[in-house]
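Peer 1: With the sequence up front, the predicted model follows.
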Amino acid sequence: MADPDPDPSPAPPPTSAPEIVPSTRALLKERDYLAFWCSRWTGSFAAQIQSVAMGWQMYGLARTEGKSVEESAFLVGMLGLAAFIPVFLLSLTAGETADRHDRKTVLLVCFAGEMVSVAVLAVATWRQAATVPLLLAMGFAFGAARAFFNPASTALGPMLVPRALLPRAIAWNSLAWQSASVVGPAIGGALIALSTADAYGATFLLYVVSAISVLIIRKTTRPEVQPGSRWTLMKEGLAYVWNQKIVFGAISLDLFAVLLGGATALLPVFARDILLSDAHAFGILRASPALGATLVGLFLAAHPIRHRAGVVMFLGVGTFGLATCVFALSRSLWVSVVALAILGGADMLSVYIRQTLTQLITPDPMRGRVAAVSSVFVGASNELGEFESGVVARFLGPVGAALFGGVGALIVTGVWARLFPALRKADRLE
């Protein structure tokens, strides 16, 4: 209805900045974001090579010492547990740190810690002095650095782009990790075939490039500090996640679905003793989930989800569980590769939706703490999932462990769709 008493001479509207059209071209014009993306890609590339090398070396040491396939798989799982423990213990402190201190500085300290851990492994391997306890200790050190890295990195990205570009930035962030996860295992497998020490040396150089990329960022990366003690800020973060059911449902779904479906932790076992392959085949298997994820990530970066995001997310998690079951039962290298690629693509789809929903809902002063809680859940789903797979493999064997995880992921999908109707009904990622 028209205004009954309009102003006969209205003042001209204030001049505002031109509206940003949310496109990939607009995102690529953000110089600081490109530096951040490069750091994210090279850092993820390095972490993948390091993870592949440590897993392969752990399994090889165990088998050389005369341990059975099941016992060796258990030790690979223990490596995942060693990396998860510091994430669990330090994540809340790390989240508060990311919300109180300069996020760029936090990332630089984390890269320094990762450089130290991989340098120790490189020297020990070169001197043929690597042992199971040393690998577990360096896995713990790596996990400690990642505990602080994940909240700071997750909270820093949204500071570097306009809000209209955030969904696309999240897709490209995920693409950075997933594409590095394609190249990393493949290159890692090739380097391991030459020398495990060379794999660690390449990892060190990539961490150096990542740190330099962070140094290039010019925008202010210090968050607006909220009042209150450290413990008060931690409690606020926990309370926010609990009360925001979409956020809680999204990150807890990641915890339980991937915790049970962590078949990738058993890839050294499948490569050597189930599929009877070598280090090159292991690299291909390790890269397959990320290849599928990269293809889906490229599609999402150009064509973000428009409608029924919650339903699409649950379909992605269900497909993840089904593909895990196919992988468990496969005895063909190429069937396994395809199953892992589908698994990775489905996971990428669900992760993209969960991360976008979480970051759009969460205000910037709270992002570090929410990311820290998410890191505990994601860390549990990855590192603790590796431990779960190793433990189950000890009793059911590697095939039984992978099949158990895939069926479990399918069950979790149905249960969470019922427990969190708001998450299931989420529509637009805006």
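Peer 2: Noted; the coordinates are in hand. Residues are numbered from 1 along each chain as shown.

Peer 1: going forward, measure contacts between C-alpha atoms and count neighbours the same way
Peer 2: Will do.

Peer 1: Now do the closest residue to M159 other than its chain neighbours against R168, distance only.
Peer 2: Nearest residue to M159, sequence neighbours excluded (CA to CA, 6 or more residues apart in numbering): T221, at 7.0 Å. In this view, T221 and R168 are 20 Å apart by CA to CA, to the nearest Å.

Peer 1: Please compare the first structure with the one that follows:
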Amino acid sequence: MSPRADSLLRHPAFVAFWFARIASGFGFQMLSVAVGWQIYAITGRAFDLGLIGLVQFVPSVLLALPAGHVADQYERRRVVLIGQIVEWMAIVLLAALTLTHRVHETGILLLVLVIGMAKAFESPSMQSLLPALVPPALLPRAVAVSGSAFQMAMILGPAVGGLLYVAGPGVVYLGAAVLYLVAATMMFAMRYEQAPPKREPATLKTVFAGVHFIRARKDVLGVISLDLFAVLLGGATALLPIFAKDILRTGPWGLGLLRAAPAVGALLMSVWLARRDLQRRVGAIMFGSVAAFGLATLVFALSTTLWLSLVALFALGAFDMVSMVIRGALVQLDTPDDMRGRVSAVNAIFINTSNQLGEFESGMLAAWIGAVNATLLGGIGTLLVVGLWLAMFPTLRRRQRLHVETAAPDGPVADIL
């Protein structure tokens, strides 16, 4: 059956996965809004808002490699389910403490830390679970549809959380707990075929196997490192308040539009990609998309009108989604199933590091040379990275299709489609 004749709706396990992803994504975005508002209302210190990000970032990096090993040693659905149950219990406790007026900043941060640790184990298993739910030819479309769930949560979750916060943070936490319960129920009911994982003792060699695998596979190394440096250099979202206030002369409503524009572009592009089959020149398309991401960053940096800035950010999000779908599908399809958890964990480290360090780099550079110059330099840097990676990874540049068969880590790659 061709990919066009087949449909993702014919795969009940993927449908359950998608609904679980939407429910947990919405719940987490609502939770993030409520936690930020509540801690700031309690302490009034901006520093404490930074602590919220820190207690989530640290476990996502420190536990990534052990979590990848766990994802390859145990049934991934069960690992995801346990992670979601732990997160649900932490949210329920947070709601109970808030509604009984026993909540404290330290308690909130500790519960957020627990959620961050559970997510660190959940994430590699969630990512590596997707290829088991659909045929390889449908994986790019499945990645796009899964990405649409994330973008919808990013756009609507904070708005819903903000509206519910009018009734108090406890109500938001209860709503998030209900959504996490829905996600865990869908994950529990999901059924799919997967070979029993091969159990290996946890050693430095097995834990770091994902790192060694990525180093041996040039195409996988190329797409993961391209994402790292492109996001590290090209991210301008940390500077949006400066552009909104000092350059575009708009208020909080304009800042809200600027923040939403990339997510809207990514969402619409994911819907379009879900109806298309990426079967030709995927390497060139990926590099072109990252280059377009850099060009959109340059347009945004030079814009002095709100509408043009919104268009540039919309395009930035859309092109980023194209490269993300290709990168995600290529990494999963080039990785054997018994290695997907550990490779996904390494990929998660790269993504988390690039996002966090990218915001830090943008802020420091903007303080030194100004927001416009910093964003211009980031866009130019992204284009330079694309040029360098085109020369450094010629097989990735010439790659025609996503689904390939590899004989050995250093062996030739044969196109099988």
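Peer 2: Received the coordinates, thanks. The model shown is predicted, which means the values in this text are computed figures rather than measured ones.

Peer 1: Can you give me the TM-score here?
Peer 2: These two chains, once laid on top of each other, score a TM-score of 0.82 by TM-score structural alignment, normalised by the length of the second structure; 401 aligned residues with a CA RMSD of 3.4 Å.

Peer 1: can you give me the helices for the stretch 1-150 of the first structure?
Peer 2: 24-28, 31-64, 69-100, 103-126, 132-156 (DSSP state H, counting those that start in this stretch).

Peer 1: Out of the ones you listed, flag the one nearest G344 of the first structure.
Peer 2: helix 31-64 (14.7 Å; CA to CA).

Peer 1: could you give the angle of that closest one to helix 103-126?
Peer 2: 30 degrees (axes from the mean of the first three to the mean of the last three CA atoms, to 10 degrees).

Peer 1: What is the aligned counterpart of A341 of the first structure in the second structure?
Peer 2: Under the alignment (TM-score structural alignment), A341 of the first structure pairs with F314 of the second structure.

Peer 1: Please name the residues that touch that match.
Peer 2: Counting by CA atoms under 8 Å, 6 or more residues apart in numbering, F314 of the second structure makes contact with 261-266.

Peer 1: Secondary structure class of the residue nearest to M159 of the first structure, three-state.
Peer 2: coil (DSSP: H, G, I helix; E, B strand; the rest coil).

Peer 1: And for it, the neighbour number?
Peer 2: Counted by other CA atoms under 10 Å, the residues lying close to T221 of the first structure total 19.

Peer 1: could I get the helices of the stretch 1-150 of the first structure as TSV with distance to R331 of the first structure and mean neighbour count?
Peer 2: Below are the helices of the stretch 1-150 of the first structure laid out as TSV (distance: least, CA to CA, whole Å; neighbours: other CA atoms under 10 Å):
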stretch	distance to R331 of the first structure	mean neighbour count
helix 24-28	41	14
helix 31-64	20	22
helix 69-100	17	25
helix 103-126	33	20
helix 132-156	30	23
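
Peer 1: now the ones you listed as a markdown table including distance to Q226 of the first structure?
Peer 2: Shown next, in a markdown table, are the helices of the stretch 1-150 of the first structure (distance: least, CA to CA, whole Å):
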| stretch | distance to Q226 of the first structure |
| --- | --- |
| helix 24-28 | 29 |
| helix 31-64 | 25 |
| helix 69-100 | 8 |
| helix 103-126 | 15 |
| helix 132-156 | 15 |
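
Peer 1: Mind checking those helices for the one nearest to A180 of the first structure?
Peer 2: helix 31-64 (4.6 Å).

Peer 1: next one: stretch 360-370 of the second structure to chain centre, how far?
Peer 2: How far stretch 360-370 of the second structure lies from its chain's middle: 24 Å, per CA atoms, centre = their mean, to the nearest Å.
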